[in-house]
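Engineer: From the sequence below, what's the structure:
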Amino acid sequence: MKRRDVLTAGFGLAGAGLAAPAVAQSAPALRWRLHSAFPRNLDALYGAAELFARIVGEASDGRFQVEVVPAAGGEPALLDAIGAGTVEIGYSAAYYEVGRDPTFALATAAPFGLNARQQNAWMVQGGALDLFNEIFARQRLYALPGGNTGTQMGGWFRREIKSVADLQGLRFRIAGLGAQVLAKLGVVPQSLAGPDLYAALESKSLDAAEWIGPYDDEKLGLNKVAPFYYYPGFWEGGAMLHFWFNAQKWSELPKSYKAIAQSAAAQVNTDLQAKYDARNPGALRRLVGGGAQLKPFPQDVMEAALKAANEIYAEISAKNPDFKRVYDSLKSFRNEEYLWFQVAEYTYDNFMIRARARG
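Structural biologist: Sure, this is the predicted structure:
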């Protein structure tokens, strides 16, 4: 199928007197389910899956329909269901699967890894997607990038953090490799879903919790149960989401449907980052206006966490060849990216931030 056919199908030009798209003439009618790891009230994340489904349906002239199913508490088993073929597509963060293989975490975000633009560049142009899909294929999975949250916040704390010593015994909800890094500093990592964080902080079974950033944190009401809002979330400099497919079902899709799914995922990949960039500033203003105390992590916490992260990467690399191969790629790409960013991006942003402060 030609690219023009995909585009004309997506914009409904067939109804304007043109011939019906090839998709409508020859491709099979499919009804797939897309299970999201996120509930409806997190509209940016849940909406990403809805946007994907809408584009696929419209571009295929209704022949390829995708039903979106919201999270219902079974997120950790989502990729198992996709690999088994009981679910055709999922939308989730790979680092939820760090217990399956720590290499998965690198597909989302790594402590002191890449920012959002760099993560996308590494994935799309730096060869990372091919590396990951080679690894994912062993578990009957195929993935496409599906958006980024940008650098996340460090989370909500019921007490102030003045030094590394204040982390000792802290019960902190955190996911991915960040949990392992902070455990080295005395934190007691907890695994909870986003909708459960408010109650856990309110009941004091948690001392702190990180989720995403101002827009989603405000929706969860975390500012009402923990006053200190820390930044940056150094474990997620640019957290990437993915659309997950059963590998066999993906391989059996007609080429036209693959092209449509790839185009839909690419649009979501752009749209989600734009949503967070557009909505976070206003949410941050409201949170601070409502009493949230915005604070940077102390320098000794950042330095200790960086040291712990490098130790963990060395430990995992020594026993996991896949992780070493992917992390070496990430590290090399990061070094080159920051060589460039420090020349243009950082100097421009730094000037504009100072100019804004001067009014």
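Engineer: hey, let's count contacts and neighbours off CA atoms from now on
Structural biologist: Noted.
Engineer: ok, and the closest non-adjacent residue to residue 264?
Structural biologist: Leaving aside its sequence neighbours, residue 264 sits nearest to residue 52 (Cα to Cα, 6 or more residues apart in numbering; 5.3 Å).
Engineer: how many other residues sit next to residue 43?
Structural biologist: Neighbourhood size, residue 43 [other Cα atoms under 10 Å]: 15.
Engineer: What's the separation between it and residue 276?
Structural biologist: Applying Cα to Cα, to the nearest Å, the value for residue 43 to residue 276 is 11 Å.
Engineer: how about the strands of the stretch 1-150 of the chain, start to end?
Structural biologist: Secondary structure of the stretch 1-150 of the chain by DSSP state E, counting those that start in this stretch: the strands cover 30-36, 64-69, 89-92, 141-148.
Engineer: please give me the structure for this one as well, since I'd like to look at both together:
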Amino acid sequence: MPRVLRCLVFGLISLLALGASVRLLAPADTTSSVRRQLTFLRAELESGAAERAQDQFPEGYFFLYALYGLAQVDLGLAGDEPDRSRREAGWALRHLESAAGRRPFDAGLTPAYGIFYRGWVNWLRGGILRLPPHDAADAAEVARFERDSAEIAAAFDASATPYLAAYPGQAWPVDSTVAAASLALHDAVLSRKYQGTVARWTAKVRAGLDPATGLIPHTADVTTGAPTSSARGSSQSIIQRFLPEIDPPFARSQYTRFRTTFLSRPLGLGPAIREYPHGTDGAADVDSGPLPLGVSFAATVVTIGAAKVQGDESLADGLARFGEVAGLPIDTWHTRRYAFGLLPIGDAFLAWSKSARPWVAATPPPPKRAVPGWWPLPLLVVFVAIGAAPWLIRLRRRS
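Structural biologist: Below you'll find the model as predicted:
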């Protein structure tokens, strides 16, 4: 290799290592970075990203619009351009309520279109109603929020199990958790109607936890509510995001158990979330994505938001900064994308997680620290070694 080209290659390796070190140490969840992500996502949605996502994931279209809208609400509630956030979240909601948004779901379920669809839509609508400015158009949205909340509550009250069907004959407890949180949101936004429904739901959940982990299970029998699979990181990360809005003391106990059961440091490096509990392994699927060393990137990203809602900023920051290294962010003047923008739904989950804040409950005191403050040091040593290695090798050959 010619000397000049060799120096260029060595310089590029050192530059990449330096960039990784900076991303590891710099703040990862600034409002401006989330805004730039949402600008990228808006353009992608306008160019058909949701339709393309539907070809890859069962709820790809739905999640891409839903997460875009929810992240907008989070920013608006933080005081960042609330009028813009309200408009954008409303635009996302209209797409969820379109024929394309409803297409994967069964109108014959109770409630209609299933608890996955109804819970997420109700949560987003309630969030929009929390944002200023309030105007005459709110009356129709308030009426819809009242009606949908009443239908969800009636379905829970009439069911022997806390886990309603998302698809015919299939129930995922995470979906009912989102719907139950939307009832708590109703009581915070409008009138206190559903405390009894939410309390009964929580009592049923407590009575049917996964015996292997003591956590809410991944799947459940749609008739009895009995666990049909153990807790998994991909659903737990979402459950832990919503459970504090429903029952904060129960949520804290579940969150502490979740961290013990799923938090990992693969190869002794940055924090990450496993898909399966410590001591067990399982197959990757559409929920988990690939599982290198047992780690789920999806669960790791979503746990950033769960940690923030729990006041666990040290873990949220650690997961986010580790993600800045692994996610290969690319910035322009107005946008930010991860993994070269090849998977916009991943950007949507990350934006939703980095913008997270409670909508109903107050942020609780931080739990006991789960990762040591020096956790970046081993990874930083690796980056320094990679950056210095080509030059050290060259010096050794010249000596």
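Engineer: Overlay the chains and give the TM-score.
Structural biologist: Laid over one another, the chains give 0.26 as their TM-score (TM-score structural alignment, normalised by the length of structure 1), with 163 aligned residues with a Cα RMSD of 6.9 Å.
Engineer: quick revisit: if I pick the residue nearest to residue 264 of structure 1, what's in contact with it?
Structural biologist: 261, 264-265, 267-268 (Cα atoms under 8 Å, 6 or more residues apart in numbering).
Engineer: Likewise for residue 318 of structure 1?
Structural biologist: residue 324.
Engineer: Also residue 20 of structure 2?
Structural biologist: 325, 383.
Engineer: quick one: what helix or strand has it in it?
Structural biologist: Assigned by DSSP states H and E, residue 20 of structure 2 belongs to helix 3-25.
Engineer: residues of that helix that come out buried?
Structural biologist: 10-11, 13-14, 17-18, 20-21, 23-25 (16 or more other Cα atoms under 10 Å).
Engineer: Look up how far residue 120 of structure 1 lies from the residue nearest to residue 264 of structure 1.
Structural biologist: Separation of residue 52 of structure 1 from residue 120 of structure 1 (Cα to Cα): 18 Å.
Engineer: And residue 305 of structure 1, by the same measure?
Structural biologist: 24 Å.
Engineer: Same check on residue 142 of structure 1?
Structural biologist: From residue 142 of structure 1 to residue 120 of structure 1 the distance is 17 Å (Cα to Cα).
Engineer: neighbour-wise, which of those two wins?
Structural biologist: residue 142 (26 against 23).
Engineer: can you pull the contacts of the more buried one?
Structural biologist: Per Cα under 8 Å, 6+ apart, neighbours of residue 142 of structure 1: 133, 136, 244-247, 250.
Engineer: any chance of the strands of the stretch 1-150 of structure 1 in TSV, with distance to residue 282 of structure 1 too?
Structural biologist: Shown next, in TSV, are the strands of the stretch 1-150 of structure 1 (distance: least, Cα to Cα, whole Å):
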stretch	distance to residue 282 of structure 1
strand 30-36	26
strand 64-69	29
strand 89-92	26
strand 141-148	19
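Engineer: Among these, which comes closest to residue 350 of structure 1?
Structural biologist: strand 141-148 (22.8 Å; Cα to Cα).
Engineer: Which helix or strand lies directly C-terminal to that closest one?
Structural biologist: Using DSSP H and E, the first helix or strand after strand 141-148 of structure 1 is strand 155-157.
Engineer: name the helices or strands packed onto the helix or strand that that following strand is followed by?
Structural biologist: Using DSSP H and E, the next helix or strand after strand 155-157 of structure 1 towards the C-terminus is strand 171-173. The helices and strands touching strand 171-173 of structure 1, judged by 3 or more Cα pairs under 8 Å, 6 or more residues apart in numbering; DSSP states H and E, are strand 188-190, strand 208-209.
Engineer: Please work out which of these is packed deepest.
Structural biologist: Mean neighbour count (mean count of other Cα atoms under 10 Å) peaks for strand 208-209 among these, with a mean of 27.
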